[in-house]
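K.L.:
Attaching a predicted model along with its sequence, questions to come.
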Amino acid sequence: MSSVLPACRASRAAADASATAWALAARGGDPDAADHFVRALHGDVLRYVTYLSGDPQTAHDLTQDTFARALGSLHRYEGRASARTWLLSIARRAVADHLRRAAVRPRIADAVDWRTAMERAQPRDLPGFEDGVALLDLLDALPGERREAFLLTQVVGLSYEETAGFTGCPVGTVRSRVSRARATMERLLREAETPSVVAA
């Protein structure tokens, strides 16, 4: 296990360096570099906005919005932070703007109860669907700062140092938030399993 972790870190560092190089080349007007930049980080952005927004239905739109903003402001990117960190900060703002707009927009539905209608329209029999719902429920139970630290380190794969730079808090605080998030999720899982054990 310990021999695998340095290799993973080295691989991620190399991927970050490549994405950053592509971003800087795209800034200089290279369309192929822009394509490589988008492809390299698309999955990370999609995962991040999905979990941060809690809305898988609009995740692709938020991802496109993030890249549109990034490509539009690429001329200001100087490579001081990795392209991944820079892009995720843009994604965070895109999600925040989306949530603000959604909060003031009236909801229109031809059904009496639009929430129930949306829930019924969700896919149910897909492999891993229930696990995904359970994970989203667990993440929703976490306070915002702990959820973000957990997502950035455990889902997106940023290091604690990168997450600290991204969120503007000390590395120790990030470690504490992730540890507390894990503890909360483990406790909630144990509590969820207890009734079924008792019933059995």
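P.N.:
Nice, I can see it. Numbers count the residues shown, from 1 in each chain.
K.L.:
CA atoms for contacts and neighbours, from now on please.
P.N.:
Fine.
K.L.:
Who are the contact partners of the nearest residue to Ala34 once chain neighbours are set aside?
P.N.:
Take Ala34 and drop its neighbours on the chain: the residue closest to it by C-alpha to C-alpha, 6 or more residues apart in numbering is Ala26, 4.7 Å away. By C-alpha atoms under 8 Å, 6 or more residues apart in numbering, Ala26 lies in contact with Asp32, Ala33, Ala34, Phe37, Leu74.
K.L.:
Now flag whichever of those is closest to Thr63.
P.N.:
For the contacts of Ala26, the closest approach to Thr63 (C-alpha to C-alpha) belongs to Phe37, at 13.6 Å.
K.L.:
Remind me which helix or strand the closest one belongs to.
P.N.:
helix 31-53 (DSSP states H and E).
K.L.:
give me every residue that touches Ala59.
P.N.:
Under the criterion of C-alpha under 8 Å, 6+ apart, the neighbours of Ala59 are Leu46, Val49, Thr50, Ser53.
K.L.:
Return the closest of the residues you listed with respect to Tyr160.
P.N.:
Val49 (19.1 Å).
K.L.:
Just to check, the closest one is in contact with Ala91?
P.N.:
Yes. When contacts are counted by C-alpha atoms under 8 Å, Val49 is listed as touching Ala91 (6.6 Å).
K.L.:
Touching both of these two, which residues are there?
P.N.:
Listed contacts common to Val49 and Ala91 are Leu62, Thr63; contacts here mean C-alpha under 8 Å, 6+ apart.
K.L.:
end-to-end on stretch 73-87?
P.N.:
11 Å (C-alpha to C-alpha, to the nearest Å).
K.L.:
try this one next to it:
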Amino acid sequence: MVDEDDRQVTAWALAAGRGDPVALAAFVRATQPQTWRFLRHLLASAETDDLVQETYLRAIRGLPRFAGRSTARTWLFGIARRVAADHLRSTARRPTTVALDAWDPPAAARFENTVVLDALLRQLPAERREAFVATQILGLSYAEAAQVCDCPVGTIRSRVARAREGLMAALEERSGATVRAG
């Protein structure tokens, strides 16, 4: 089911595809925080801002062809997923270094939880991490996540379930205690 917010974002994307600059600005403002979070959780990269920018560059080039067969948010996350995959392929070919002064940690109150979550998510296979982040962190429906990840809904359900199991096992191992799902 598409909610009113997704309808509005999709309407802005369609209008932007027809050349409306105000609609384009509204589309970017409405989707940028979730797009950043999606890429940050997929890659845990210091280059998240650059990857978000690349996502929007590709999306803006594709807006004239966006037909609204899915929500604009789902379409955009599909583009972000491909940007992430391209980034992983390119970084696998070359070593990288990051200066410590370029690292910008989250707010102190959330720092430890963010570090733990990022570490646990990085332990998951990429397909499970994508499905988990899309559904559990960004709140996409399983159907929307299936479109983003280009696979059947049942596969998304399976990947999310296995990701949860993996995260729970990793938490148990990390804490040395039994963690019970609520």
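P.N.:
Perfect, thanks for sending it. Quick caveat: nothing in here was measured; it's all calculated off a predicted structure.
K.L.:
List the TM-score for the superposed pair.
P.N.:
Here the TM-score for the pair of chains, by TM-score structural alignment, normalised by the length of structure 2, is 0.87; 177 aligned residues with a C-alpha RMSD of 2.3 Å.
K.L.:
circling back: same for the helix holding Phe37 of structure 1, what does it pack against?
P.N.:
helix 4-27, helix 59-72, helix 83-104 (3 or more C-alpha pairs under 8 Å, 6 or more residues apart in numbering; DSSP states H and E).
K.L.:
So which bit of structure 2 is it matched to?
P.N.:
Residues 21-43 of structure 2 are matched to helix 31-53 of structure 1 when aligned by TM-score structural alignment.
K.L.:
Check stretch 161-171 of structure 1 too.
P.N.:
Counting by TM-score structural alignment, stretch 161-171 of structure 1 corresponds to 143-153 in structure 2.
K.L.:
Over to stretch 74-86 of structure 1?
P.N.:
So stretch 74-86 of structure 1 sits over residues 63-75 in structure 2, by TM-score structural alignment.
K.L.:
From one end of that stretch to the other, what's the distance?
P.N.:
One end of stretch 63-75 of structure 2 to the other measures 10 Å (C-alpha to C-alpha).
K.L.:
What sits closest to the spatially most central residue of structure 1 if chain neighbours are left out?
P.N.:
By C-alpha atoms, centre = their mean, structure 1 has its centre lying nearest to Tyr48, at 1.3 Å. In this structure, Tyr48 of structure 1 finds its nearest non-sequential neighbour in Val156, 6.3 Å apart by C-alpha to C-alpha, 6+ apart.
K.L.:
and if you look at Thr55 of structure 2?
P.N.:
Using C-alpha to C-alpha, 6+ apart, the closest residue to Thr55 of structure 2 is Ala80 (5.3 Å).
K.L.:
contacting residues for that neighbour?
P.N.:
Per C-alpha under 8 Å, 6+ apart, neighbours of Ala80 of structure 2: Thr35, Phe38, Leu39, Leu51, Val52, Thr55.
K.L.:
Distance check, it against Glu4 of structure 2.
P.N.:
23 Å.
K.L.:
how about the top helix by length along structure 1: buried residues?
P.N.:
Assignment by DSSP state H gives helix 171-199 as the longest helix of structure 1. Buried residues in helix 171-199 of structure 1, defined by neighbour count with 16 or more other C-alpha atoms under 10 Å: Val171, Val174, Arg175, Arg177, Val178, Arg180, Ala181, Arg182, Thr184, Met185.
K.L.:
what's the answer for stretch 45-60 of structure 2, then?
P.N.:
Thr48, Leu51, Val52, Gln53, Glu54, Thr55, Tyr56, Ala59, Ile60.
K.L.:
about what we covered before: what residues sit buried inside the match of stretch 74-86 of structure 1?
P.N.:
Leu63, Phe66, Ser70, Thr71, Ala72, Arg73, Thr74, Trp75.
K.L.:
Make sure the second one is actually in contact with Ala15.
P.N.:
By that I understand Phe66 of structure 2. No. In this structure, Phe66 of structure 2 is not within contact of Ala15 by C-alpha under 8 Å, at 10.1 Å.
K.L.:
For Leu152 of structure 1, which non-adjacent residue is spatially closest?
P.N.:
Per C-alpha to C-alpha, 6+ apart, closest to Leu152 of structure 1 is Leu158, 5.7 Å.
K.L.:
Helix, strand, or coil at that neighbour?
P.N.:
coil (DSSP: H, G, I helix; E, B strand; the rest coil).
K.L.:
pretty sure it is in contact with Ala149, am I right?
P.N.:
No. Between Leu158 of structure 1 and Ala149 there is no contact under C-alpha under 8 Å: 9.5 Å.
K.L.:
what about these two, which has more around it?
P.N.:
Using other C-alpha atoms under 10 Å, the more surrounded residue of Leu158 of structure 1 and Ala149 is Ala149, with 25 against 22.
K.L.:
mind listing what that one touches?
P.N.:
Thr163, Val174, Arg177, Val178.
K.L.:
residue in structure 2 matching it?
P.N.:
Ala149 of structure 1 maps onto Ala131 in structure 2 when the alignment is built from TM-score structural alignment.
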